[in-house]
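Colleague: Test case, fold it:
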Amino acid sequence: MQIPQPETLYFDSDETNGFPNSPLPVMIYRQVLDISEAEKRAEAFEAMFKRHGWPPAWRYHLYDFDHFHSTAHEALGIFRGQARARLGGPNGQELMLYAGDVLVLPAGVGHASVQADNDFCMVGAYPPGQEPEIERGDPAQLAAAQSRVAAVVLPENAPVGGSLAGLWG
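Modeller: Alright, predicted model coming up:
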C-alpha cells in the first residue's frame, strides 16, 4: 500500500482559552482505506495502527466539547459516518472528516465535534506508554500544559506507516 501524503494544519497556542496546541502539524490523511463495510474498515484501521506502533485503544465518537491531550499524541481513524470537526480550540478551524480518513493530532491540539452523523464513529490509538488525559483548556494552567506537551515523546512511525521524522522531525 502506498502511504498517502497528508494535509497539514498548524495551530498556535490559544492563550485566551488555555489551549497549548503544538508547533507540530496536525496531519489529515484522506481516504486511507477504501473498504465499504464499516466493521471491516474499523478492523483494518486497528490492524494498521497496531502494525505501525500505535496500539488501538477504543471505538467511539468525537466529543462535542473542545478538549486536548497534553500527555499523548492521538490517531483517529474514521470508520463510519462523517463529521465537521473543529481543531485548535474554540477559536480554531473547522474541517470535514469522512469514513476512510485518518486524523493525527500532536499532543496539545484542541479538537471537538461541531456536527456529526448519528452513526459517526472512529478508532482511537496512541503510541505505547502514552495515556491521554482529557483537558478542556484553562488559561491559568496553560504553561503547565505546554510543559507536558513538550515532554511527550515523538513516535518513530506515523500510524498509517512511514517515518514521522520528515513530518514531525
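
Colleague: For the rest of this, base every contact and every neighbour count on C-alpha atoms.
Modeller: Noted.

Colleague: mind listing what E74 touches?
Modeller: The contact partners of E74, taken as CA atoms under 8 Å, 6 or more residues apart in numbering, are V104, L105, P106, A107, G124, A125, Y126, P127.

Colleague: meant to ask about L95, not that
Modeller: R84, A85, R86, L87.

Colleague: Report the secondary structure state of the residue of the chain positioned farthest from its centre.
Modeller: Here the centre of the chain is the reference, and by CA atoms, centre = their mean the most remote residue is A140, at 24.6 Å. Under DSSP: H, G, I helix; E, B strand; the rest coil, A140 falls in the helix class.

Colleague: longest helix of this protein?
Modeller: Secondary structure assigned by DSSP state H gives helix 38-51 as the longest helix of the chain.

Colleague: So what touches it?
Modeller: Helix 38-51 has contacts (CA under 8 Å, 6+ apart) with 33, 35, 55-56, 77-80, 100, 122-123, 125, 159-161.

Colleague: sorry, back to before: quickly note the distance from the residue farthest from the centre of the chain to P127.
Modeller: Distance, A140 to P127, by CA to CA, to the nearest Å: 28 Å.

Colleague: what about the spatially closest residue to A158 that is not a sequence neighbour, how many neighbours?
Modeller: Once flanking residues are discounted, A158 sits nearest to L164: 5.3 Å by CA to CA, 6 or more residues apart in numbering. Counted with other CA atoms under 10 Å, residues neighbouring L164 total 14.

Colleague: quick one: stretch 23-36 to chain centroid distance?
Modeller: Stretch 23-36 sits 10 Å away from the centroid of its parent chain (CA atoms, centre = their mean, to the nearest Å).

Colleague: Here is the second sequence; please produce its structure so I can put it next to the first one:
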Amino acid sequence: MQNVQVFHFEDNGVIPNNPRLPVVFYTAAFKDNLERIQQVFEKHGWGNSWQGGVFDFHHYHSNTHEVLGVMSGSARLQLGGESGQNVEVAAGDVCVFPAGTGHKRLSASEDFLIVGAYPGGVEYNLKTGELGERPYVLEDILNTPLPKTDPVYGDAGPLFSAWNI
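Modeller: Okay, the predicted model is just below:
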C-alpha cells in the first residue's frame, strides 16, 4: 500500500467537518492505473460516479461520504474550511472525505480531472455552510452510515483502520 495520510478537522462554525472521522489521503494509489480509477471505485461499491473537477468554493455533503480520485493533472485543494489544510493532489491520488468535510479547489492545472463516487451509490446533497443548514446537517453527518468497503482496496485497506470500521 502507498503512503496514506489522515487529516482531522474541527467544526469551524461554518463548515461542520466530521467530529469522528478523518479525511484519508492515499498518495499515488493509482499511479500506474489511472484509467481504472472509476471502475475500481464501482467494483468496491462506491457508485453514482462522475468525472469533472472540484468546485472553487467551500462545500460538503452532509448525507454521504465521498471519494475523489485524480485521473489527470494536479490541483491544490483546501480541506476542512477556511482554517483547514491545503493539500496538493496529482494524478493517481485518492481522497476520501467523511460526511460533513469541507473541500474547495484553490488552483488546478488545465488537465485536472477527477472521478467522484459515494458508498452504495448514494445521491449526495450539496451544502455550503449557510446558517440555515444547521442543526439538520449535524444530525445528518452523525447518522451517515460507515461504508462497507475501502474504495481502493475493497474488503481491506487504510480506510478500515482510519475509520475503525
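
Colleague: Narrow the contacts of helix 38-51 of structure 1 to just the buried residues.
Modeller: Neighbour counting by 16 or more other CA atoms under 10 Å classes 33, 55-56, 77-80, 100, 122-123, 125, 159-161 among these as buried.

Colleague: now the helices for structure 2?
Modeller: So, for structure 2 - with DSSP H - the helices run 37-43, 136-143, 158-162.

Colleague: Quick one: closest of these to V4 of structure 2.
Modeller: Across the helices of structure 2, V4 of structure 2 has its closest neighbour in helix 158-162 (7.3 Å, CA to CA).

Colleague: Can you point out the buried residues in that closest one?
Modeller: Across helix 158-162 of structure 2, burial judged by 16+ other CA under 10 Å covers P158, L159, F160.

Colleague: what do you get for stretch 54-64 of structure 2?
Modeller: Applying 16+ other CA under 10 Å to stretch 54-64 of structure 2 flags V54, H58, H59, Y60, H61, S62, N63, T64 as buried.

Colleague: before we move on, back to that, please tabulate the buried residues of helix 158-162 of structure 2 in TSV, including the columns distance to E42 of structure 2.
Modeller: Output for these, formatted as TSV (distance: CA to CA, whole Å):
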residue	distance to E42 of structure 2
P158	18
L159	16
F160	18
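
Colleague: any idea how far the counterpart of P132 of structure 1 in structure 2 lies from A99 of structure 2?
Modeller: Applying TM-score structural alignment, one finds that P132 of structure 1 aligns to Y124 in structure 2. Per CA to CA, Y124 of structure 2 is found 10 Å from A99 of structure 2.

Colleague: List the contacts of T71 of structure 1.
Modeller: Contact analysis of T71 of structure 1 by CA under 8 Å, 6+ apart lists A107, G108, Q130, E131, P132, E133, R148, V149, V152.

Colleague: One more pass at 10 Å, please.
Modeller: 106-108, 129-135, 145, 147-153 (CA atoms under 10 Å, 6 or more residues apart in numbering).

Colleague: same question, H73 of structure 1
Modeller: 54, 104-109, 125-127, 130-132, 149, 152-155.

Colleague: go with 6 Å
Modeller: Counting by CA atoms under 6 Å, 6 or more residues apart in numbering, H73 of structure 1 touches L105, P106, A107.

Colleague: and what of L142 of structure 2?
Modeller: Applying CA under 6 Å, 6+ apart, no residues qualify as near L142 of structure 2.

Colleague: Show me what it aligns to in structure 1.
Modeller: So L142 of structure 2 corresponds to A150, using TM-score structural alignment.

Colleague: Likewise for V4 of structure 2?
Modeller: Using TM-score structural alignment, V4 of structure 2 sits opposite P6 in structure 1.

Colleague: Would you check how far apart the residue nearest to its match when sequence neighbours are not counted and E7 of structure 1 are?
Modeller: Among residues not flanking P6 of structure 1 along the chain, Y29 sits closest, at 4.6 Å (CA to CA, 6+ apart). Distance of Y29 of structure 1 to E7 of structure 1, computed by CA to CA: 6 Å.

Colleague: Please identify which of these two sits among more neighbours.
Modeller: For Y29 of structure 1 versus E7, neighbours defined as other CA under 10 Å are more numerous around Y29 (21 against 12).
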